[in-house]
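[1] Output the structure for:
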Amino acid sequence: MAHSTPKHASWLNQVEIFFSLLARAVLRHGDFPSRGHLLEKATEFTIAHNQTARPFRWNYEGRPRQTEGESAVAVKEPAMPADSVLQIKVTLADIRPPIWRRLQVPADLTLDRLHLVIQRAMGWENYHMHLFETPVGDYGRRDSELGHRDERKVPLYAVAPAVGDKISYTYDFGDGWGHRIEVEKALPREPGTAYPRCLTGRRACPPEDCGGPWGYANFIEAITDPGHEEHDELLEWVGGSFDPVQFDVEDINKRLTAR
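    Model (predicted):
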């Protein structure tokens, strides 16, 4: 599949896009019954052939990121009662026009539950790994080697305790879907109101495994141009149709309240 990467994209973005497109190509040729099976076999190979390597993690300024062995930043004291409701805006990074959701969630919602809220509100299918990056540390599935702390033990108010605070959420380390999360308001709970809930938003979630922001741009270009060389292939891949402006707040709230 032809794919154009913008000149300003980092080498890491190019690697992520390459392997995402490679996985799609392999699956189309039927070598594996599913993406999950492909990832399982890749993990088995990595464990069998790489017993000693340790990832070296960097922050966006090009400096090594702090790990658990170093002094940790203290979690800030909450600036609102734990039983408050936080209004947050979740925006998908590097996408134009913007794709976003405005949500109200309990302030004491733990990050593992916030992960599920974001999945349902955005429209993802929870196929891949994820990570929260906050001023007080990184949270996801606990991994001491990567410095990831246990997201199940940390409420939202502990990492974003004040209006204006921002954290980030990355979903699918291959495609690299970054989300900016900003606390807009701290509110009292409304009696009889179910939380979490979506107030509003814009545009449809990209399809899973489409190659990240730049792959998505290529995907939209292809499906909207009948003369594009990948038009028919990508329309078939996505199920026959895709409306990038689709947004249904009622449907999202049904998903948020589903058990």
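[2] From here on, just use CA atoms for contacts and neighbour counts.
    Fine.
[3] mind listing the strands in the protein by residue range?
    Under the criterion DSSP state E, the chain contains strands at 85-92, 100-106, 130-134, 137-140, 148-150, 166-171, 177-187, 197-202.
[4] And the fifth one, what does it pack against?
    If I follow you right, that is strand 148-150. In terms of contacts (3 or more Cα pairs under 8 Å, 6 or more residues apart in numbering; DSSP states H and E), strand 148-150 is packed against strand 137-140.
[5] before we go on, could you also do this sequence so I can check it against the first one:
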Amino acid sequence: MIITLSIKLVSGIYAENEWACELEVAENMSLHDLHHAIQDAVGFENDHMYSFFISRQAFGSERIHFDGEEFSLDDDIASLFPLPKGKKLFYWFDFGDDWIFQVAKSRKKPREPQPGRHYPFVTTETGSKPVQYKGYDTEDEDEW
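    Next up is the predicted model:
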């Protein structure tokens, strides 16, 4: 079955504008695979460490990390929802630049995959995608 996730940029070193998308994914997708899907959706280079955590807020001190004790990065996305009351799921990429995205399950009902559509699939996008490396234009590398 296919479920819809809402991905929303919360913070990042160069986060100047709001950005969010709805992402259709297979409900048995792992968090490892979700990491790659978010990277593709936002257009980042997959060149840093990442983590997922559950907390009341993005910068809260009480975080449940996916370290294999209670939750694992191999867990199916569908098994995480519903989250504990008052808690949210966050994706944290690049521990230096601190790109944090909130991940929420949409209220849309799970459905069968559409024939010919490749998943994960971005259905909607709002705002402006953040620039991962502001001031480092890879097209101008010859000038270095």
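[6] thinking again about what came up before, in a markdown table, list the strands of structure 1 along with distance to residue 251 of structure 1 and mean neighbour count.
    Formatted as a markdown table, those follow (distance: least, Cα to Cα, whole Å; neighbours: other Cα atoms under 10 Å):
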| stretch | distance to residue 251 of structure 1 | mean neighbour count |
| --- | --- | --- |
| strand 85-92 | 17 | 24 |
| strand 100-106 | 13 | 23 |
| strand 130-134 | 24 | 20 |
| strand 137-140 | 27 | 22 |
| strand 148-150 | 31 | 18 |
| strand 166-171 | 22 | 20 |
| strand 177-187 | 21 | 20 |
| strand 197-202 | 10 | 19 |
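[7] Can you tell me how far the residue mapped onto residue 7 of structure 2 from structure 1 is from residue 19 of structure 1?
    Here residue 7 of structure 2 is matched to residue 90 in structure 1, going by TM-score structural alignment. According to Cα to Cα, to the nearest Å, residue 90 of structure 1 stands 26 Å off from residue 19 of structure 1.
[8] hmm, back to that, so what's the match of residue 7 of structure 2 up against?
    Going by Cα atoms under 8 Å, 6 or more residues apart in numbering, residue 90 of structure 1 touches 100-103, 118, 179-182.
[9] change it to 10 Å
    99-103, 118, 121-122, 166-169, 179-183, 201 (Cα atoms under 10 Å, 6 or more residues apart in numbering).
[10] Now it. Nearest residue, chain neighbours left out?
    residue 181 (4.6 Å; Cα to Cα, 6 or more residues apart in numbering).
[11] follow-up on the earlier one: which one of the strands of structure 1 lies nearest to residue 25 of structure 1?
    strand 177-187 (20.1 Å; Cα to Cα).
[12] which secondary structure elements does that closest one contact?
    strand 85-92, strand 100-106, strand 130-134, strand 166-171, helix 212-223 (3 or more Cα pairs under 10 Å, 6 or more residues apart in numbering; DSSP states H and E).
[13] Now tabulate those in JSON lines and tack on distance to residue 159 of structure 1.
    What follows is these, written out as JSON lines (distance: least, Cα to Cα, whole Å):
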{"stretch": "strand 85-92", "distance to residue 159 of structure 1": "12"}
{"stretch": "strand 100-106", "distance to residue 159 of structure 1": "14"}
{"stretch": "strand 130-134", "distance to residue 159 of structure 1": "6"}
{"stretch": "strand 166-171", "distance to residue 159 of structure 1": "8"}
{"stretch": "helix 212-223", "distance to residue 159 of structure 1": "26"}
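[14] Mind checking those for the one nearest to residue 28 of structure 1?
    helix 212-223 (16.2 Å).
[15] and that closest one, which residues are buried?
    Using 16 or more other Cα atoms under 10 Å as the test for burial, helix 212-223 of structure 1 gives 212-220, 222-223.
[16] still on that earlier bit, adding distance to residue 38 of structure 1, write the strands of structure 1 out as a markdown table.
    A markdown table is the format used below for the strands of structure 1 (distance: least, Cα to Cα, whole Å):
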| stretch | distance to residue 38 of structure 1 |
| --- | --- |
| strand 85-92 | 27 |
| strand 100-106 | 31 |
| strand 130-134 | 18 |
| strand 137-140 | 23 |
| strand 148-150 | 24 |
| strand 166-171 | 18 |
| strand 177-187 | 20 |
| strand 197-202 | 33 |
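[17] so which of the helices and strands packed on strand 177-187 of structure 1 comes closest to residue 253 of structure 1?
    Nearest to residue 253 of structure 1, of these and by Cα to Cα, is strand 100-106 at 9.9 Å.
[18] Find me the equivalent region of that closest one in structure 2.
    Going by TM-score structural alignment: strand 100-106 of structure 1 matches residues 20-26.
[19] The matching stretch: average distance to aligned residues in structure 1?
    Superposed on structure 1, stretch 20-26 of structure 2 shows a mean distance to its aligned partners of 1.0 Å (mean Cα distance after the TM-score superposition for structure 1).
[20] Could you check how far the match of residue 7 of structure 2 is from residue 255 of structure 1?
    Using Cα to Cα, residue 90 of structure 1 is found at 17 Å from residue 255 of structure 1.
[21] What of residue 173 of structure 1?
    Residue 173 of structure 1 is 24 Å from residue 255 of structure 1, by Cα to Cα.
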